[in-house]
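**Q** have a look; sequence and predicted model below, questions after that.
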Amino acid sequence: MVRRRAVTVIGLAAMASVATGELRSRTWQQQHSGRSVAPRSSPAAFTIDVDAEVIDDDPTVGTGPITEAEVRIAQQMWAQAILDISAAYEEKEDFVGLAGEAAKELYAYGYTNVLFKPTKAKGSQFRPMASEGLSYFVGGNHVEDGIAEDGGFAINGGRGWADVVFDNH
């Protein structure tokens, strides 16, 4: 067995553990989304491979409360990813590939079912497919079958980000 723990950031900092495999993911997506499980690729050849092994069969994994430290770590990882993607865009590097890796690491795309609701999305409000989440972060024009309303949150619509700050209550 391979044991993995993935941090999922939805909104500001919700986290989830990964405890599923490819077969369950494929079945859920086929039944509920009506779409193929095969990941789409962008013009920059972005792909997410679904792990074929069962990730963990321990029913206690991820059942405890999320700690404040885990939330802060997730926030730091997310902030750094946004800054790195923004910098890569500005320097004309592979920001789409970098965003794809961040989506895999932070949102668990390719490992489990994802229910991502981008805060600024209006038309296509939920993004269960990796390419749909990627479209939101890098802009619909940078992803094959991207969503037209997406300006690219991680690149701030082409203006970039200088900093990411969380105001925790």
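**A** Looks like it came in fine.

**Q** CA only for contacts and neighbour counts going forward, please
**A** OK.

**Q** strands of this structure, start to end?
**A** Taking DSSP state E, the chain contains no strands at all.

**Q** ok, now which ones touch the closest residue to N156 other than its chain neighbours?
**A** Closest residue in space to N156, ignoring its immediate chain neighbours: S86 at 7.7 Å, by CA to CA, 6 or more residues apart in numbering. Contacts for S86 (CA atoms under 8 Å, 6 or more residues apart in numbering) come out as 95, 154-156, 160-161.

**Q** gap between S86 and L106?
**A** Using CA to CA, to the nearest Å, S86 is found at 16 Å from L106.

**Q** spit out the contact partners of the nearest residue to E132 once chain neighbours are set aside.
**A** Nearest non-adjacent residue to E132, counting by CA to CA, 6+ apart: G146, 6.6 Å away. Residues in contact with G146, defined by CA under 8 Å, 6+ apart, are 131-132, 135, 139-140.

**Q** let's bring in a second model and compare:
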Amino acid sequence: MITKKQVTEAQNIWGQGVVKIGSLKDNRQECEKFANEFLEKLYSFNEGPVLFKPTKCEIEQFRPTHLEALSYFIAGEDRACKEDKGFAIQPWTNVEFENTDIILEEKRAIAMGNYFFTDVNGNDAKVEYTFGYKLIEGELKIDVHHSSFPYTINEPAV
């Protein structure tokens, strides 16, 4: 049975990884190397389908491959999706998960809530997320990643 502690540890590792990617943005080779390792370790692209819907995507909304996810996180001249600007190279100084709840099963867990990305000026961006994890060889790997900005009501023009 997957535990809540395993899920929160996986979330902390993910958040620390996003921060580290941003810290490496001025050393492109190291940034690419770490971002690839991040995706290999934390996502299940090699074990089956990954449903990845990142926050800041309009044209290519869904990123089912490692290369498309890499493009979202670090962009670059050879990026797979031309709209990407490199979400993780913002950079961020902290990522904090606030789980609404976690569904735990023997080999699967699903977490939903808000996460907060702190920029270098101390400003937080609030984003809604759902992460699905599956247990693969004793490690939790993400196979569902959906994030979006919270809905806001637009006041009609008078």
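**A** Thanks, I have it. Note that the structure is a prediction, hence the values are computed from the model and not measured.

**Q** where does the TM-score land?
**A** Once superposed, the chains reach a TM-score of 0.56 (TM-score structural alignment, normalised by the length of structure 2), with 100 aligned residues with a CA RMSD of 1.9 Å.

**Q** quick check: the aligned residue for A80 of structure 2 in structure 1?
**A** By TM-score structural alignment, A80 of structure 2 lines up with G146 in structure 1.

**Q** so which residues of structure 2 form helices?
**A** 4-23, 28-42, 66-74 (DSSP state H).

**Q** now those helices as a markdown table including distance to K134 of structure 2?
**A** As requested, these are arranged in a markdown table below (distance: least, CA to CA, whole Å):
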| stretch | distance to K134 of structure 2 |
| --- | --- |
| helix 4-23 | 10 |
| helix 28-42 | 10 |
| helix 66-74 | 17 |
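
**Q** and those helices, which is most packed in?
**A** Most buried of the helices of structure 2 by mean neighbour count (mean count of other CA atoms under 10 Å) is helix 66-74; its value is a mean of 22.

**Q** what's the mean distance for that one versus structure 1?
**A** By mean CA distance after the TM-score superposition for structure 1, the fitted helix 66-74 of structure 2 averages 0.5 Å away from its aligned residues in structure 1.

**Q** contacting residues for G17 of structure 2?
**A** Counted by CA under 8 Å, 6+ apart, G17 of structure 2 has contacts F38.

**Q** alignment lookup: it to structure 1.
**A** Checking TM-score structural alignment: G17 of structure 2 goes with A81.

**Q** from Q31 of structure 1, how far off is that match?
**A** 32 Å.

**Q** the aligned partner of E105 of structure 1 in structure 2: what's it in contact with?
**A** Mapped onto structure 2 by TM-score structural alignment, E105 of structure 1 lines up with K41. Going by CA under 8 Å, 6+ apart, K41 of structure 2 touches K141.

**Q** kindly recompute the last result at 10 Å.
**A** 14, 35, 139-142 (CA atoms under 10 Å, 6 or more residues apart in numbering).

**Q** wait, N99 of structure 2 touches F116, no?
**A** No: using CA atoms under 10 Å, N99 of structure 2 makes no contact with F116, being 11.2 Å away.

**Q** find the nearest non-adjacent residue to S124 of structure 1, please.
**A** Closest to S124 of structure 1 by CA to CA, 6+ apart is I147, at 7.7 Å.
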